[in-house]
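[1] take this sequence and fold it.
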Amino acid sequence: MKSKIKSLAKSKVEIIVTFDNNELLPFKNKALEELGQNLTLKGFRQGKAPLDLVESNVSPIELYEKLSLFALEKFYSQIISDNNIEPLGQPLISITKLIPNSLVELKLEISVMPHLTLTDYRQVAQGKQTSRQPITVTDEEVTEALTWLQKTRASTDPKTNTKIVPPLDDVFAQSLGNFQTLEELKKNIKEGLTIEKQEKEKERWRLEVMEEIIKQIKEEIPDILIEAEKSKMMEELKIRLAEMQLPFEEYLKQIKKTEEELLKDFLPLAEKRVKMALVLKEIAEQEKIEITEEEIEKKINEILNQLPDPELKNKINLEELKIFASGLIRNEKVFELLEKQQ
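    Below is the predicted model of the structure:
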């Protein structure tokens, strides 16, 4: 078997594969059995004719087409390995040369995972350190949170039908949990708001770094990845709408768009999300970031414990969950590495 690879646009490759007769003949019986399934020959039920009779009733071209596909099925993983590519989806196959009893030449067009040439991401992260925003929580924000809590604990006077709001005092604080005084509650609220702001700032900074790296990507992104991301975004939207008990068709009426138009609108964000995922993957590979089985198991348990419905846990594909958890851990380790660049 010989193969020759050529790069195409949009992160695709063309591979010309040639099988000689010795590589094709081992699949002859299998090919004849399959071809014979559609033959009705005198004296035999359909698909039950002897193989030598089947061979005499099919054209050599038809036989060698079938042989080449069986050969490709067997040697495909070797072709991928020999040419050092990571395929996305199934190849587009065409026969470019066929000489019975001699050889078959196939052309494979395959979308492949792009290998990005990244800018100095460590330097980008270092340069973005000055854009970090300080975290402060004001007394007004604490008071606003307290007022909201106070309103949620209001009761209604059955005689006057008026709202009775509890006073903000130590008794109120004690009613909310393990707090002895109102000051303890205020301190807890301030700590919670601080953590929330820290998380938001961390996400903002990470996105800013990623966008700077993404801006400098020159490689074309495979359409198959972008289309898959658009479909994923659509499914995420439908799930959110279902949680809001808003039918998808009603939502489309409200925004005055079709599903196809909505998918088109998703394109810029889908492309950004795909590029970000590829950048994180590439950095992890360059930095040789490792993930242990213990880390994956811990993350899986965290995810499962967050699911409210026990029945939902039984429906989850654990292998897919393992891949998902591994990706989350890998991405977090990449971001932690970038955050340490001073």
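
[2] every contact and neighbour count from this point should use C-alpha atoms.
    Fine.

[3] now do Glu320 against Arg240, distance only.
    21 Å (CA to CA, to the nearest Å).

[4] cool, and Asn317?
    21 Å.

[5] same question for Leu267.
    Taking CA to CA, one finds Leu267 at 19 Å from Arg240.

[6] have a look at the two and say which one is more surrounded.
    Each of Leu267 and Arg240 has its neighbours counted (other CA atoms under 10 Å); Leu267 has more, 16 against 13.

[7] what residues are up against the nearest residue to that one once chain neighbours are set aside?
    In this structure, Leu267 finds its nearest non-sequential neighbour in Lys230, 6.7 Å apart by CA to CA, 6 or more residues apart in numbering. Neighbouring residues of Lys230 by CA atoms under 8 Å, 6 or more residues apart in numbering: 263, 266-267, 270.

[8] I'd assumed Lys230 was in a strand, is it?
    No. Counting by DSSP: H, G, I helix; E, B strand; the rest coil, one finds Lys230 to be helix, located in no strand.

[9] got the residue ranges for the helices in the stretch 201-342 of the chain?
    223-243, 248-255, 259-265, 267-286, 293-305, 310-315, 318-339 (DSSP state H, counting those that start in this stretch).

[10] walking through the chain, point out its strands one by one.
    Using DSSP state E, the strands of the chain run over 2-8, 12-20, 87-99, 103-112, 155-156, 163-164.

[11] of the contacts of Lys230, which is the most crowded?
    Within the contacts of Lys230, most neighbours by other CA under 10 Å means Ala270, with 22 neighbours.

[12] among the contacts of Lys230, which one sits closest to Glu219?
    Ala270 (16.1 Å; CA to CA).

[13] on that earlier part again, nearest to Pro134, out of the helices of the stretch 201-342 of the chain?
    Here helix 318-339 is closest among the helices of the stretch 201-342 of the chain (CA to CA), at 15.2 Å.

[14] and the angle from the closest one to helix 267-286?
    What separates the directions of helix 318-339 and helix 267-286 is an angle of 80 degrees, with axes from the mean of the first three to the mean of the last three CA atoms, to 10 degrees.

[15] run through who's touching helix 318-339.
    Residues outside helix 318-339 that contact it (CA under 8 Å, 6+ apart) are 121-122, 125-126, 129, 206, 280-281, 283-284, 289-291, 295-297, 299-300.

[16] next up, for comparison:
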Amino acid sequence: MEITGEISVGDFDNYYQKVFQEISENAEIPGFRKGQTPANIIKERVGEHYILEKAAEAAINETWPKILEEKIEQGLEIIGRPQIAITKLAKNNPLGFKIIISILPKIKLGDYKKISREIMKEETKIIAEDKEIDKMKERDRKRIESLDKIAEWEDYLKHIKKTEEELKKDWSDNALKRVKHGLILRAVANKENIRVFEQEISQKIEQMLKAVPLEEAKKLDQNRLKDYAYGIIRNEKTFQILENV
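    The predicted structure is shown next:
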């Protein structure tokens, strides 16, 4: 999704003046006391374009989070960091910009409770000697079968303007299935208003770290680890709903 916009001449000039003031206060130029250098000398030394770029950076950094917050309030689910480009940069002019964001498409769910109920109640023959292993395999098979049937995948493909064959060229079959199932689980979790609590996340992280050497654990990105634990817990809660409808 592409968002274009402008910051008015007046607002951009305020950023320009603020940035220029900071540069002036910190400039150390021979022959002048720090903070006492005339404006024209500073502009000659650092360059007008440099000041404009710094002003644009300050303006955009303050503006884009507000724009994304508005989009989130409108119901869009934004993923990843936005790509931002300046489209117009000149003194005494509005600041033009472009923001490109990735959004999760809406997944249209079928009657997932009915579909899951029919799949989960199917009788399956379990071999005695491998009873526990077979139960787990059968549970996973039914989970995948449910996910394959409860969403209208064609709507998603229309949204991204690709066929399934085109997606397979970009991703392996397993990667495509993970994306598909992840989107469906997310949609069901949102529909069911599934919540994950901080205590649950902490317990899951503690459990996962037990299998990791201490030195390796120290290198892990805590935010990513937290997101990963959150996803595991939310997905499991979602599956439990599908299995017990």
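
[17] now the strands of the first structure as TSV including mean neighbour count?
    Listed next are the strands of the first structure as TSV, based on neighbours: other CA atoms under 10 Å:
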stretch	mean neighbour count
strand 2-8	13
strand 12-20	20
strand 87-99	14
strand 103-112	21
strand 155-156	12
strand 163-164	12
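
[18] from the contacts of helix 318-339 of the first structure, list the buried ones, please.
    121-122, 125, 129, 206, 280-281, 283-284, 296, 299-300 (16 or more other CA atoms under 10 Å).

[19] now these in a markdown table, with distance to Thr194 of the first structure?
    Output for these, formatted as a markdown table (distance: CA to CA, whole Å):
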| residue | distance to Thr194 of the first structure |
| --- | --- |
| Tyr121 | 29 |
| Arg122 | 28 |
| Ala125 | 23 |
| Gln129 | 20 |
| Arg206 | 18 |
| Leu280 | 28 |
| Lys281 | 31 |
| Ile283 | 30 |
| Ala284 | 30 |
| Ile296 | 29 |
| Lys299 | 25 |
| Ile300 | 28 |
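
[20] widest-spaced pair of those?
    Once CA to CA is applied, these give Gln129 and Ile300 as the farthest pair, at 32.0 Å.

[21] quick one: map Gly80 of the second structure onto the first structure.
    In the first structure, Gly80 of the second structure lines up with Leu88, judged by TM-score structural alignment.

[22] any idea how far that match is from Gln123 of the first structure?
    Separation of Leu88 of the first structure from Gln123 of the first structure (CA to CA): 31 Å.

[23] one more: Lys42 of the first structure?
    77 Å.

[24] the more surrounded of these two?
    Gln123 (12 against 8).

[25] which residue lines up with that one in the second structure?
    In the second structure, Gln123 of the first structure lands on Lys114 (TM-score structural alignment).

[26] find the nearest non-adjacent residue to its match, please.
    Nearest residue to Lys114 of the second structure, sequence neighbours excluded (CA to CA, 6+ apart): Val245, at 7.9 Å.

[27] can you pull the contacts of the one you found?
    Going by CA under 8 Å, 6+ apart, Val245 of the second structure touches 113-114, 116-117.

[28] what about those, which are in helices?
    113-114, 116-117 (DSSP state H).

[29] tell me which residue is most central in the second structure.
    Ile79 (2.4 Å; CA atoms, centre = their mean).

[30] isn't that one up against Pro105?
    No. The pair Ile79 of the second structure and Pro105 fails to qualify as a contact (CA atoms under 8 Å) at a distance of 10.6 Å.

[31] how much space separates the aligned residue in the first structure for Gly182 of the second structure from Glu211 of the first structure?
    In the first structure, Gly182 of the second structure lines up with Ala277, judged by TM-score structural alignment. Distance, Ala277 of the first structure to Glu211 of the first structure, by CA to CA: 12 Å.

[32] apart from its neighbours in sequence, what residue is nearest the alignment partner in the second structure of Gln198 of the first structure?
    Gln198 of the first structure maps onto Lys135 in the second structure when the alignment is built from TM-score structural alignment. Distances taken as CA to CA, 6+ apart put Ile126 closest to Lys135 of the second structure, at 7.0 Å, once the chain neighbours are dropped.

[33] can you point out the buried residues in the lengthiest helix in the second structure?
    Counting by DSSP H, the longest helix found in the second structure is helix 48-73. Under the neighbour-count criterion of 16+ other CA under 10 Å, helix 48-73 of the second structure has 51-56, 58-60, 64, 68 buried.

[34] of these, which is the nearest to Lys131 of the second structure?
    Proximity of those to Lys131 of the second structure was ranked by CA to CA; the top entry is Leu68 with 50.6 Å.

[35] counterpart of that closest one over in the first structure?
    Match for Leu68 of the second structure (TM-score structural alignment): Ile80.

[36] if I look at its match, how far off is Leu108 of the first structure?
    Taken as CA to CA, the span from Ile80 of the first structure to Leu108 of the first structure is 11 Å.

[37] again with Lys238 of the first structure
    Taking CA to CA, one finds Lys238 of the first structure at 36 Å from Leu108 of the first structure.

[38] same check, this time on Glu184 of the first structure
    68 Å.

[39] what does Asn305 of the first structure give?
    Asn305 of the first structure is 45 Å from Leu108 of the first structure, by CA to CA.

[40] how about Ser68 of the first structure?
    Taking CA to CA, one finds Ser68 of the first structure at 12 Å from Leu108 of the first structure.

[41] tell me, what's touching these two both at once?
    With CA under 8 Å, 6+ apart as the test, Ser68 of the first structure and Leu108 reach no residue in common.

[42] look up how far Ala211 of the second structure lies from Asp148 of the second structure.
    From Asp148 of the second structure to Ala211 of the second structure the distance is 32 Å (CA to CA).
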